[in-house]
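[1] when you get a sec, could you give me coordinates for this:
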Amino acid sequence: MALSGPQKTVIQLVGVVVLMGGLAWASVPFYDWFCRVTGFGGATGVAEQGSDTILDKTIKVRFDASKERGMPWEFKPVEREMEMRIGETGLAFYEAYNPTDRPIAGQASYNVTPYSAGGFFEKIACFCFDEQVLQPGERVQMPVTFFVDPEIVEDREAKYVHTITLSYTFYEIDLPEGYAALEAQAENNTN
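    Now for the predicted structure:
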């Protein structure tokens, strides 16, 4: 059975739509993977443990904090800057405070600048790996453990980096199911 011109065109258009939809669906996980592997866009790496090599050369790490519009928490780095040897494991803290009368869940997104340093900034542990829930009036200090990979001194562009800025942005997310039920129960008890 031969297809007529209009039928062939419709089948080709449906094929293009399906292909484009598939590419759009795969683009987000592919882009995320690409950024993590290459450090593109300031994405950082994740390491199981610290570096085996610590150089005599130092680097400054600055800490930045912001919130998405409408996020009611207060959020800031405890220490604004530290100087450390390349390869040395660092520990920094960020402070979050929930000034409201309700529990609020948040998730932090992050990046590193300059972007050329992103692939060499390795996090061992970070509050940003998990969602955070703060109760009304709760104040917490959240740690991030990291190091700068000694291979940075061999990279064509990154070897000239003397200061790295680690930035976090907190945004509000839906409370996990257990918390939402507790919040509803507390609301019913006050009425």
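
[2] okay, CA-based contacts and neighbour counts for the rest of this
    Fine.

[3] OK, contacts around Y97?
    For Y97, the contacting residues are 73-75, 134, 137-140, by CA atoms under 8 Å, 6 or more residues apart in numbering.

[4] one more time with 10 Å
    By CA atoms under 10 Å, 6 or more residues apart in numbering, the contact set of Y97 is 72-76, 134-141.

[5] if you rank those residues by neighbours, which is first?
    Highest neighbour count within the contacts of Y97, by other CA atoms under 10 Å: W73, with 24 neighbours.

[6] for the comparison step, fold the sequence that follows:
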Amino acid sequence: MAKMTDTKKTVIQLSCVVVTMGALAWASVPFYNWFCRVTGFGGVTGVAQGDSDVILDKMIKVRFDGSLDRGMPWEFKPMQREMELRIGETGLAFFEAYNPTDHPIAGQAAYNVTPYEAGGFFEKIECFCFTEQVLQPGERVEMPVTFYVDPEIVSDRDAKYTHTITLSYTFYEIDLPDQQAALAPDAETVRTVN
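    Predicted coordinates for the structure are as follows:
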């Protein structure tokens, strides 16, 4: 009888471990995104209220990358792979997302900048990553990001040697808002997200 109690106790403990690990895996991407925004870890960008007041003659290359979290059924990619602009100059890049499924899907973008030391100098003015995105069945969207590289980068001890910055986004699925679940426009619609 004591052996049966020990077996039950072990099964319950292992079940708790499995449930906890599953919950941690499910929450890892949103938690990492939140952690990076709060701490500045992992090349998290800044948020600017407007364009830079200073534009330098020095050029910098910005590359764009897009990926999807495991299980996210969208298609997602940058519409251009890179651009070159002057430090302090405002850039505008677009990413494209497509929902090939027959049901609405909500997503949120986690992002980072490499090299990490350049993250604090990459200033976003507007970005689709600031809010959740809901794509209806067959919907294709163009999502803009407006940004500049802060001229202070040229005087930073670590970041001043940066010639190329990569801005990466990973979309992960989130719970669909109740009011969006009822909407279902015709397939193959295209819109631009602000």
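
[7] any idea what the TM-score is?
    Aligned and superposed, the two chains score 0.76 in TM-score terms (TM-score structural alignment, normalised by the length of structure 1); 152 aligned residues with a CA RMSD of 1.7 Å.

[8] the residue lying closest to E117 of structure 2 once chain neighbours are set aside and M4 of structure 2, how far apart?
    In space, and not counting its chain neighbours, E117 of structure 2 is closest to A159: 5.4 Å by CA to CA, 6 or more residues apart in numbering. Distance of A159 of structure 2 to M4 of structure 2, given as CA to CA, to the nearest Å: 62 Å.

[9] quick revisit: of the contacts of Y97 of structure 1, which are still contacts in structure 2?
    Contacts conserved in structure 2 for the contacts of Y97 of structure 1, counting by both residues aligned by TM-score structural alignment, their matches' CA atoms under 10 Å: 72-76, 134-141.

[10] could you tell me how many residues sit around L13 of structure 1?
    By the measure other CA under 10 Å, the count of residues near L13 of structure 1 is 12.

[11] what residue of structure 2 takes the place of it?
    Taking TM-score structural alignment, L13 of structure 1 has no aligned residue in structure 2.

[12] next helix or strand past the strand or helix carrying L13 of structure 1?
    Taking DSSP states H and E as the definition, one finds L13 of structure 1 inside helix 5-38. Using DSSP H and E, the helix or strand that follows helix 5-38 of structure 1 in sequence is strand 45-46.

[13] next one: that next one to chain centre, how far?
    11 Å (CA atoms, centre = their mean, to the nearest Å).

[14] what range in structure 2 does that strand sit on?
    Aligned by TM-score structural alignment, strand 45-46 of structure 1 falls on residues 46-47 of structure 2.

[15] superposed on structure 1, what's the mean shift for the matching stretch?
    Mean deviation of stretch 46-47 of structure 2 relative to structure 1 after superposition (mean CA distance after the TM-score superposition for structure 1): 0.2 Å.

[16] in which helix or strand does F64 of structure 2 reside?
    F64 of structure 2 is part of strand 59-68 when elements are defined by DSSP H and E.

[17] so who does the residue nearest to the spatial centre of structure 2 touch?
    The centroid of structure 2 falls nearest to A110 when counting by CA atoms, centre = their mean (2.4 Å). When contacts are counted by CA under 10 Å, 6+ apart, A110 of structure 2 touches 29-34, 36-37, 44, 67-69, 129-130, 168-172.

[18] which of the three states applies to it?
    Judged by DSSP: H, G, I helix; E, B strand; the rest coil, the three-state class of A110 of structure 2 is strand.

[19] ok, it to A182 of structure 2 distance?
    As judged by CA to CA, A110 of structure 2 and A182 of structure 2 stand 26 Å apart.

[20] thinking again about what came up before, superposed on structure 1, where does the strand holding F64 of structure 2 end up, distance-wise?
    For strand 59-68 of structure 2, the mean deviation from structure 1 after alignment is 0.2 Å (mean CA distance after the TM-score superposition for structure 1).

[21] which non-adjacent residue is nearest Q107 of structure 1?
    E131 (4.8 Å).

[22] ok, how many other residues are close to V112 of structure 1?
    For V112 of structure 1, the neighbour count with other CA under 10 Å is 26.

[23] for it, what are its contacts?
    Residues near V112 of structure 1 by CA under 10 Å, 6+ apart: 39-44, 61-64, 118-121, 164-168.

[24] where does stretch 92-109 of structure 2 end up in structure 1?
    Using TM-score structural alignment, stretch 92-109 of structure 2 corresponds to residues 91-108 of structure 1.

[25] which residues in structure 2 form strands?
    Using DSSP state E, the strands found in structure 2 span residues 46-47, 59-68, 75-78, 82-86, 91-98, 105-114, 122-127, 133-135, 140-149, 164-174, 190-192.

[26] kindly reformat these as a markdown table containing distance to K8 of structure 2.
    A markdown table is the format used below for these (distance: least, CA to CA, whole Å):
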| stretch | distance to K8 of structure 2 |
| --- | --- |
| strand 46-47 | 51 |
| strand 59-68 | 40 |
| strand 75-78 | 45 |
| strand 82-86 | 58 |
| strand 91-98 | 48 |
| strand 105-114 | 40 |
| strand 122-127 | 51 |
| strand 133-135 | 44 |
| strand 140-149 | 51 |
| strand 164-174 | 35 |
| strand 190-192 | 55 |
